[in-house]
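Visitor: below: sequence and its predicted model.
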Amino acid sequence: MQPRLVIFDVDGTLSDSQGHILAAMADAFAVVDAPLPPREVVLSIVGLSLEVAIPRLAPALTPEQHAAMVAGYRAGFRSRREAGGVAATPLYPGIREAVEVLAAQEHTVLGIATGKSMRGLEALLDGQGLRHHFFTLQVADHHPSKPHPSMLLTAMSETGIGPERSVMIGDTSFDMDMARAAGMPGIAVGWGYHPATELGSAIRHVATAAELPGAVDAVLEREATA
């Protein structure tokens, strides 16, 4: 079979990081003594790079305040990760098994495209014992924020696999819009941070992680059987 590339988002797709995200965002707003937006508003920006997300949450503040908030968020998230370990950002039910099924396929290459930093991503993957499954890691350190397609274009370039043999798996409209901008299909998961009504550009929706291997096959079956 021809090689295919399956790219995962992280927060809201592989792992449930909302506890750390909400607490670290509270730290960020405390730095500038500003009120924290409601939970659903904070979670709505998950997936964006911090430098994009924080100005969206606090548009009335200055660039200097935004920079201080970014630093406060990173410090808070890092301290909680170091204190709580991987138990504080657990994998969603069935995700480990779905990743292992896909990784075991000789024609399937796995990648990640996330708004996390490389430091944060590696801490999560190493802590969960998943690092060896992923060939290409694309993070906010090296790319414009989602939904810019830079992460996906680079992943395809690194693997030599084109958009017709690639798919993005994510939980937010940013993931689906990024996939569309890169010319590849998107699979939306139903357990993340954006409601299904915001994921209309996905070519397929799944309700459980166990459905992911079959969904990948269904999305790419035309090319796989060509």
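Guide: Here it is on my side, so go on.
Visitor: when you work out contacts or count neighbours from here on, use the C-alpha atoms and nothing else.
Guide: Fine.
Visitor: now do the buried residues in stretch 101-121.
Guide: Within stretch 101-121, the residues that count as buried by 16 or more other Cα atoms under 10 Å are 102-103, 108-118, 121.
Visitor: CSV for those residues, including secondary structure and distance to Arg204?
Guide: Putting the buried residues of stretch 101-121 into CSV (DSSP: H, G, I helix; E, B strand; the rest coil; distance: Cα to Cα, whole Å) gives the following:
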residue, secondary structure, distance to Arg204
Leu102, helix, 17
Ala103, helix, 21
Thr108, strand, 19
Val109, strand, 20
Leu110, strand, 19
Gly111, strand, 19
Ile112, strand, 19
Ala113, strand, 19
Thr114, coil, 20
Gly115, coil, 22
Lys116, coil, 25
Ser117, coil, 28
Met118, helix, 29
Leu121, helix, 26
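Visitor: so which of the residues you listed is the closest to Pro59?
Guide: Distance to Pro59 across these (Cα to Cα) is lowest for Gly115, with 20.0 Å.
Visitor: so that closest one makes contact with Val139?
Guide: Yes - in this structure, Gly115 is within contact of Val139 by Cα atoms under 8 Å, at 5.7 Å.
Visitor: relative to Gly186, which of the buried residues of stretch 101-121 is nearest.
Guide: Nearest to Gly186 among these, with distances taken as Cα to Cα, is Ala113, at 12.6 Å.
Visitor: here's the one I want to compare it with:
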Amino acid sequence: MSGTRLAVFDMDGTLMDSQDFIVQAMEGAFARYSLPAPARADILSIVGLSLFEAVARLIPDHPDDLILQVSEAYKACFIAQRAQTGGEASAPLYPGARAVIEALAARRGVLLGVATGKARRGLDHAFAAHGLDPFFSTRQTADHHPSKPHPSMVLSCLNETGADKSDTVMIGDTTFDIEMGRAAGVHTLGVTWGYHPTDDLRAAGADLLVDGFDAVLSALDELWERT
């Protein structure tokens, strides 16, 4: 037993509400190739996956080269949005998120991590915009790992912090997060304010569900005490 407790957060839909930027960038990418825009709900359903995997789910009957082109167009659209609007700087943290991050970071023996479908460049922008750099000991992104729900990102968080699986909780808003945490052998905490329905999180096997950040600390304590 290492004695270290680790809380690993997803980013989009869990800590930060970036759905408008994601939807607009995806709509722009599809428009560049004269493809019908996916429904907003369909776009949000793939948030958290690596970009190629996400686009492949939206246009499953299209060749890989087109999926790759749309993926690159999404990146270009998102970067253009960032230049025009500030991107992550204007995407708010969810109410109560910062207070929970600060409270956990202040606890002795608790470390924070992030495991996100964002690229490292996007995560760096988000952290800089919201002043989150001092709080997180490990940061895993889609450009260095297989797509969720593969456990690679969580396992890397464990390796970098020395935390035991039994002392680690994956916190996320999608079934991909819950499935990733379960595949890595850690506890899972589903949040209901994000992009996947509550029933889906429950069916994916979330150990606990919370409806607001005011319940996150007590839920984490409950899961850590199960060790």
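Guide: On my side now, so go ahead. As the structure is a computational prediction, the values presented were derived from the model and not from experiment.
Visitor: any idea what the TM-score is?
Guide: Overlay of the two chains. TM-score (TM-score structural alignment, normalised by the length of structure 1): 0.96; 223 aligned residues with a Cα RMSD of 1.1 Å.
Visitor: coming back round to it: with distance to Pro55 of structure 1 as new columns, can the buried residues of stretch 101-121 of structure 1 be given to me in JSON lines?
Guide: Below are the buried residues of stretch 101-121 of structure 1 laid out as JSON lines (distance: Cα to Cα, whole Å):
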{"residue": "Leu102", "distance to Pro55 of structure 1": "37"}
{"residue": "Ala103", "distance to Pro55 of structure 1": "37"}
{"residue": "Thr108", "distance to Pro55 of structure 1": "38"}
{"residue": "Val109", "distance to Pro55 of structure 1": "35"}
{"residue": "Leu110", "distance to Pro55 of structure 1": "32"}
{"residue": "Gly111", "distance to Pro55 of structure 1": "29"}
{"residue": "Ile112", "distance to Pro55 of structure 1": "25"}
{"residue": "Ala113", "distance to Pro55 of structure 1": "22"}
{"residue": "Thr114", "distance to Pro55 of structure 1": "19"}
{"residue": "Gly115", "distance to Pro55 of structure 1": "15"}
{"residue": "Lys116", "distance to Pro55 of structure 1": "17"}
{"residue": "Ser117", "distance to Pro55 of structure 1": "18"}
{"residue": "Met118", "distance to Pro55 of structure 1": "22"}
{"residue": "Leu121", "distance to Pro55 of structure 1": "23"}
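Visitor: closest to Ile21 of structure 1 out of these?
Guide: Lowest distance from Ile21 of structure 1 to these (Cα to Cα) belongs to Lys116, with 11.0 Å.
Visitor: what residue of structure 2 takes the place of that closest one?
Guide: Matched by TM-score structural alignment, Lys116 of structure 1 corresponds to Lys118 in structure 2.
Visitor: what about the closest residue in space to Ser2 of structure 2 that isn't next to it in sequence, how many neighbours?
Guide: Leaving aside its chain neighbours, Ser2 of structure 2 sits nearest to Ala163 (5.9 Å; criterion: Cα to Cα, 6 or more residues apart in numbering). Neighbour count of Ala163 of structure 2, defined by other Cα atoms under 10 Å: 22.
Visitor: how about Ala163 of structure 2, what's its match in structure 1?
Guide: Using TM-score structural alignment, Ala163 of structure 2 pairs with Ile161 in structure 1.
Visitor: so who does that match touch?
Guide: Residues near Ile161 of structure 1 by Cα atoms under 8 Å, 6 or more residues apart in numbering: Pro3, Arg4, Leu5.
Visitor: ok, the first one touching His107?
Guide: Just to be clear, that refers to Pro3 of structure 1. Yes - Pro3 of structure 1 is within contact range of His107, at 4.4 Å (criterion: Cα under 8 Å).
Visitor: what about the helices in structure 1?
Guide: With DSSP state H as the criterion, structure 1 has helices at 18-31, 39-43, 50-57, 63-84, 95-103, 118-128, 150-159, 173-182, 212-224.
Visitor: could you check the angle the first one makes with helix 63-84?
Guide: Relative orientation of helix 18-31 of structure 1 versus helix 63-84 (axes from the mean of the first three to the mean of the last three Cα atoms, to 10 degrees): 140 degrees.
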